[in-house]
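Enquirer: My questions concern the predicted model and sequence given below.
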Amino acid sequence: LFTKMMGQTLKEYYTEQRFARAATCLTDGMRVTEVACYLGYRSIHSFSRAFSQHFSISPREYQKNPANAVIKKEK
């Protein structure tokens, strides 16, 4: 039912919302380590890798220029 109404799976929706929050935190000036912790990542490396896979840009580069981000669709 969720997939039918939203056009994406619950996992895809959750991931999208999580990274949208990460992007907001980064543009609001939070440090990358703070954002990683805030989102429940155990390491900055894990967060950076996941963020980079989602946006095709590292969290630090995103802070410098969010316009360079490209969201990759999950399969």
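Expert: Noted; the coordinates are in hand. Only a predicted model underlies this, so the values are computations on that prediction, with no experimental measurement involved. Residues are numbered from 1 along each chain as shown.
Enquirer: going forward, measure contacts and count neighbours with C-alpha atoms only.
Expert: Noted.
Enquirer: Let's check: the centremost residue of the protein is which one?
Expert: Among the residues of the chain, the one closest to the centroid is residue 19, at 2.3 Å (Cα atoms, centre = their mean).
Enquirer: Pull the contacting residues for residue 10.
Expert: Residue 10 sits next to 2, 3 when contact means Cα atoms under 8 Å, 6 or more residues apart in numbering.
Enquirer: Which parts of the protein are helices?
Expert: Assignment of helices within the chain using DSSP state H yields the ranges 2-6, 10-27, 32-38, 44-55, 59-64.
Enquirer: In addition, the following structure is provided for comparison:
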Amino acid sequence: MLAQVCNTSVRTIQNLFAGMGTTPTAYILERRLRRAADRLVSTPDASITDIAFELGFNDSAYFARCFRQHFGVAPRDWRAAR
């Protein structure tokens, strides 16, 4: 899909991301998790589940696992620390 939008080949997209040391899927996940981290702090009244769903996660437990793996703390602990 990225290759189509950019009007280039799939291999070109793969090479670009390889140059950054990642894959398209990992890059997108990392960006979504960073947006979630920002939202956890900027909208303290929003539920963690709502934030996860808004950012495209279909399962709040999966979101929490990904978040903990990336940042080293659970989303609620991230929010509480900031």
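Expert: Looks like it came in fine. Given the structure is predicted, the values throughout are model-derived calculations rather than measurements.
Enquirer: So for the residue nearest to the centre of the first structure, what's the nearest residue that isn't a sequence neighbour?
Expert: Computed as Cα to Cα, 6 or more residues apart in numbering, the closest residue to residue 19 of the first structure that is not its neighbour in sequence is residue 51, at 7.0 Å.
Enquirer: The corresponding residue of the second structure for the one you found and residue 2 of the second structure, how far apart?
Expert: In the second structure, residue 51 of the first structure lines up with residue 67, judged by TM-score structural alignment. Using Cα to Cα, to the nearest Å, one gets 24 Å for the distance from residue 67 of the second structure to residue 2 of the second structure.
Enquirer: When the two are compared, which one has more neighbours?
Expert: Ranked by neighbour count (other Cα atoms under 10 Å), residue 67 of the second structure and residue 2 place residue 67 first, with 23 against 11.
Enquirer: thinking the residue nearest to the centre of the first structure is in contact with residue 52, fair?
Expert: No. The criterion here is Cα atoms under 8 Å, and residue 19 of the first structure misses it with residue 52 at 10.3 Å.
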